[in-house]
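S.K.: Predicted coordinates and the sequence they were generated for:
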Amino acid sequence: MNETMQGLKRTHYCTEVSESDIGREVVVCGFTQKTRDLGNLIFIDLRDRTGIVQLAFDDASDRAIMEKAAKVRAEFVLMAKGTVRKRESVNTEIKTGTIEIFVTDLRILNEAKTPPFEITDETSVKEELRLRYRYLDLRRSEMQYAMQMRHRIVKIARDYYDENGFLEIETPILIKSTPEGARDYLVPSRVHPGKFYALPQSPQQYKQLLMLSGFDRYMQIARCFRDEDLRADRQPEFTQIDLEMSFVDQDDVMTVNEGFMKRVFKEALGVDIETPFRRISYEEAMERFGSDKPDTRFGLELIDLGDVLAHCAFKVFAGALSAGGAVKAILVPGGAEKLSRKEIDKLTDFVKTYKAKGLAYTRLTPDKETSSFEKFLSEEEKTALRQKVGAQTGDVILVVADGDKQVVYDSLGALRCELAKRLSLIDESKFDLLWVTDFPQFEYSEEEDRYVAKHHPFTCPKLEDVDKLFTDPAGVHALAYDMVLNGCEVGGGSIRINDPELQEKMFEALGFTPEASHERFGYLIDAFQYGAPPHGGMAFGLDRLVMLLLHKDSIRDVIAFPKVQNASELMTMCPAEVDEKDIRELHIAVMEKENEE
């Protein structure tokens, strides 16, 4: 029969007990990590969210207490009162390794079945099993630390932005669907048959309306939802540190958020980072790194070969350049020793997943040189190419050519990161922070056969580019900026449009008729008629930020109850079917999925 806590109150968390408490009586509680029964000696490692302390029982213990301690097994819930004493055998692996608690009162508050996996950090258990029993997985100290770090960063955010004049204001979860971006999650309305709410992809429009309402500095720890395909750093529901400011320009927004990151690194990690952060333009990022979120902790930068190969006889290169595309290379210093022909074949398959048609190469080994393309070049072209990339004996040159520049950027941008991992070129202890600015206002969607907003329809274009909205949309740059940490976007934002006429033009440039724009965004357009201050802001991806600070590979490791690749949650097995009665009340019908041939 389980016992009660009656008469006992916790005085310390497990790792709060220290040598300064020797001789004092304390009360601790938690889960049993492990037991060691040596007959006349019993030791129990008690674990709570702070860590482990050893409970000791010996010849001086009451017989009933010894018998009770002998019954304890892993994950039993215990409460113990006792006297702190110095430990005979020191354990340097734990914070409380020099002391132990000689127990005078032991309560078994709850017994536990043998868990499906051991509650330790050194676990090789498959993630599916960990997620099925997430409440057990969360007991592991590694997961406990991740949740504590998440809490700490949220607290820092609230404190920092409060000190800088921001008000935390909640915005609605049930909103109007305004499809322009990822797919919305829709919620049927029972009281308005045939009509639907949407779950917010972000509080974007509401935070702009708050600026129009006179709350010139807003922030929110905001829950957001996107019905899109998942990957390691994506979830259908996620959390943003969201903010907006009035009467500011781009530099103001960037400066205040650099201050936030400086505070996070100092208070959460004890690391001093330099501000202001480096800034590079979108164009420079793509040309040098093939990515708008470049990892600059290592080299392997893209090198343009268009000038030295403009008139070459190799049709793959010449054809790409004549089609308005690009030919770019990565030089791998010392790569000939590490990248065999077989390895290069694997890298060729890798770039093909990014739509590249192939990967040309030259291996400058000391004994002989091999190349998949240099036989098509003149001696002058071959010399000019090697000089351009700075190649020396022992190096490898890798080249991608395509008539679509984006294919070259995507494939080589991914390849440089893959090579850095394979060749161990990344200093994982380093934090690399920078801004990417001057994004394109639009990007062309092959699926929709039109230009769509690169960020969202409310992003302000650079004023000098406004006259290109209809004549040269590809040449319009936005007042948009992304903060990048170690090759991942951790936050992004823009200065917003506050001129009603410019906003109407933007909707028109995106293909909306006046009727369509008013149908979707009429309330915002109307609000602009009553005076909209200049404003801008950004949002941090909290999950991704915590993931990067803890050097995790997936945001699932920093979210208490995450979804898996197919957007389901393995612990509660949702989504799940509901009663037919509930479906009827919502005035909707569920169609059977057609069999795929």
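M.R.: Cool, got the structure. Numbers count the residues shown, from 1 in each chain.
S.K.: drop to CA atoms for contacts and neighbour counts, all remaining ones
M.R.: Noted.
S.K.: top helix in the protein by residue count?
M.R.: Criterion DSSP state H: the longest helix present in the chain is helix 141-163.
S.K.: which residues are contacting the helix or strand just after that helix?
M.R.: Following helix 141-163 in sequence order, the next helix or strand is strand 167-168 (DSSP states H and E). With Cα atoms under 8 Å, 6 or more residues apart in numbering as the test, strand 167-168 has contacts from 158, 161, 162, 215, 217, 218, 219, 220.
S.K.: Could you do stretch 441-448 as well?
M.R.: For stretch 441-448, the external contacting residues (Cα under 8 Å, 6+ apart) are 450-455, 459, 461, 473-474, 476-478.
S.K.: mind listing what's buried in that stretch?
M.R.: For stretch 441-448, the neighbour count (16 or more other Cα atoms under 10 Å) marks 441, 442 as buried.
S.K.: Against residue 581, how distant is residue 193?
M.R.: With distances taken as Cα to Cα, to the nearest Å, residue 193 is found 15 Å from residue 581.
S.K.: Tell me which of the two has more neighbours.
M.R.: Legend: neighbour count by other Cα atoms under 10 Å for residue 193 and residue 581, higher for residue 193 (12 against 8).
S.K.: here comes the other one, which I'd like you to weigh against the first:
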Amino acid sequence: MHAYRSHSCADLTKTDVGADVRLAGWVHRIRDHGGVLFIDLRDHYGVTQLICDPDSPVFAQVEKLRSEYCIRIDGAVKARDAGLINAKIPTGEIEVFIRDMEILGSAAELPLQVFGDQEYPEETRLRYRYLDLRREAMQRNMVLRSDVVAAMRRRMWDKGFREFQTPIITASSPEGARDFLVPSRLHPGKFYALPQAPQQFKQLIMVSGFDKYFQIAPCFRDEDPRADRSPTDFYQLDLEMSFVEQQDVFDTIAPVIAGVFQEFGGDKTVDAPEAWPQISYADSALWYGTDKPDLRNPIKMQDVSEHFLGSGFAIFAKLLEQDGTEIRAIPAPTGGSRKFCDRMNAFAQKEGLPGMGYIFWREADGAMEAAGPLAKNIGPERTEAIRQQLGLGVGDAAFFLGGKPQAFERVAGKARTVIGDELGLTDQNRFAFAWIVDFPMYEADETTGKVDFSHNPFSMPQGGIDALSGDPLKVLGYQYDLACNGYELVSGAIRNHKLDIMIKAFELAGYGEEEVRKRFGGMVNAFQYGAPPHGGCAAGIDRIVMLLAGTSNIREVIMFPMNQRAEDLMMNAPSDPTSDQLMELGLRIIPQD
């Protein structure tokens, strides 16, 4: 017999009754029923009930066991009494009588319990992650992650892609986040960077003549943490293709993503890829207040500025006299009660706005009546025009925000989400996808007015080099994202493969030709030797698994994540370097005031 086990803790069934077996695993739970000990033994695969009474030669040893001891047992398989069968587990018809036992690893007092559903502070869970990972939900999440990655790989190979690995130590590149820098010992004073993405390398793979590339790629960005983003590193399904247009990329990646969600999404509906809408960035901001809309929520915001021009509601009327301002309405079907409207107004105040105007429609004396402060100020004619534009009726409401869109869009988007959730309008049993297209290539800093890239700097501008001769803030790129249920899952672009257009595009963002040639010498040189048109995208694996696992915290699907302060409490990282390490690298730490 094997030194540790003849079966896993999920293998034994009624057909094994009478067999002598050897099992190994962790003591999950112990129950003492009048001197008869019942032990749930757990391994990665399942649970088997063990039984031990004073007739066992190792009863005294078994009595000393505690939760999470790692043990090996030998015993005989017995059938459970009919009234004690547990139909919820594969081994529920049997139990194993312990005849011999060996403690493989004892356990100290536990900082968190593996058995049960107790909640523990995240700091405790991350500090003792190896214990946290033993819990059933975490085992399930990590298996899901592994299976999703395997499914992605299989689907990419089936589409004719080959997997190639790109360097981890490379040069700094402007990808929209801070680099992690790595000091060079051989070149004192110089630094490598961990790649924010394999962007330049995958483009060079296309220039090298490999038509289809993909990789399960680690990426490193020094970012501020949030629930759906890791502050240090993450993994993405990275792909690139030659001789393609935007739609070709969509047609390639959409079935891969849809297939993964259909395979692992349980009973939730997954819209067919051909039904995924393509929404411009501008329309997405207008309708949903975000570039990653949740289309499970049917609410679509609208511009209703014309109805407030010169109206009796002075706040909005005066706002509209300023350039770049508008009034937007958030329809709220079935939200037509003063109590709900007051609650949403309080929500806006908590978000830092003075409030949120509203109108609701009710029945009065057999007719429909518009109610609320706004309705009184603008009169029945304007109110009726708003109602007809929004397609609302008795029992419905609408909420209004005004000013420059960039000042209220974020709150409007959050309000749309809250309204959809509270009124039960959002379909919780669906994965709803949408392509967001026509991103602006550039954005201006609100304080300095400086123009910089708003998205991927290596994207092809729509209209080519001619588009770069006018207002840079009006230039659109062949850039696209895939949103699902309010999260960005995929981001990509058709690449700028023409050197003259690339140099001009970077010049508009303040990078001179000399700096471009210095920072991106590899690509600049390569583009002189017959670069093909190419494009691609990257899908965030961590975020995809997070959605499939039904959690809103990305750390629940990463095996060893950092905490929200970008610390690894288990391995004590980041840590102080030794004096010898600093000396060898030619570095000195300057204390912060």
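M.R.: Looks like it arrived, so ask away. If you're wondering where the values come from, they're calculated on a predicted model, not measured in any experiment.
S.K.: before we move on, the earlier item: out of the contacts of strand 167-168 of structure 1, which are buried?
M.R.: 158, 161, 215, 217, 218, 219, 220.
S.K.: can you tell me which residue in structure 2 aligns to the third one?
M.R.: Structural alignment places residue 215 of structure 1 opposite residue 210 in structure 2 (criterion: TM-score structural alignment).
S.K.: Report the contact partners of that match.
M.R.: residue 242.
S.K.: three-state assignment of it?
M.R.: Recorded secondary structure, residue 210 of structure 2: coil (DSSP: H, G, I helix; E, B strand; the rest coil).
S.K.: any idea where the strands of the stretch 201-350 of structure 2 begin and end?
M.R.: Ranges of strands within the stretch 201-350 of structure 2 are 212-220, 233-242, 269-270, 278-280, 302-303, 326-332, based on DSSP state E, counting those that start in this stretch.
S.K.: Please produce TSV containing those strands, extended by distance to residue 536 of structure 2.
M.R.: Formatted as TSV, these follow (distance: least, Cα to Cα, whole Å):
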stretch	distance to residue 536 of structure 2
strand 212-220	9
strand 233-242	4
strand 269-270	23
strand 278-280	17
strand 302-303	33
strand 326-332	35
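S.K.: and residue 121 of structure 2, which of those strands is closest to it?
M.R.: strand 233-242 (22.5 Å; Cα to Cα).
S.K.: and stretch 567-574 of structure 2, which stretch of structure 1?
M.R.: Stretch 567-574 of structure 2 corresponds to residues 568-575 in structure 1, going by TM-score structural alignment.
S.K.: Show me what counts as buried in the matching stretch.
M.R.: 569, 570, 571.
S.K.: Then stretch 253-262 of structure 2?
M.R.: Buried positions in stretch 253-262 of structure 2, judged by neighbour count with 16+ other Cα under 10 Å: 253, 254, 256, 257, 258, 259, 260, 261, 262.
S.K.: Of the residues you listed, just say which sits nearest to residue 87 of structure 2.
M.R.: Of all the buried residues of stretch 253-262 of structure 2, residue 262 has the smallest distance to residue 87 of structure 2: 27.9 Å, by Cα to Cα.
S.K.: List the contacts of that closest one.
M.R.: Taking Cα under 8 Å, 6+ apart, we find residue 262 of structure 2 in contact with 269, 270.
S.K.: same deal with the one 10 residues further on?
M.R.: Remark: with contacts taken as Cα under 8 Å, 6+ apart, residue 272 of structure 2 is in contact with residue 258.
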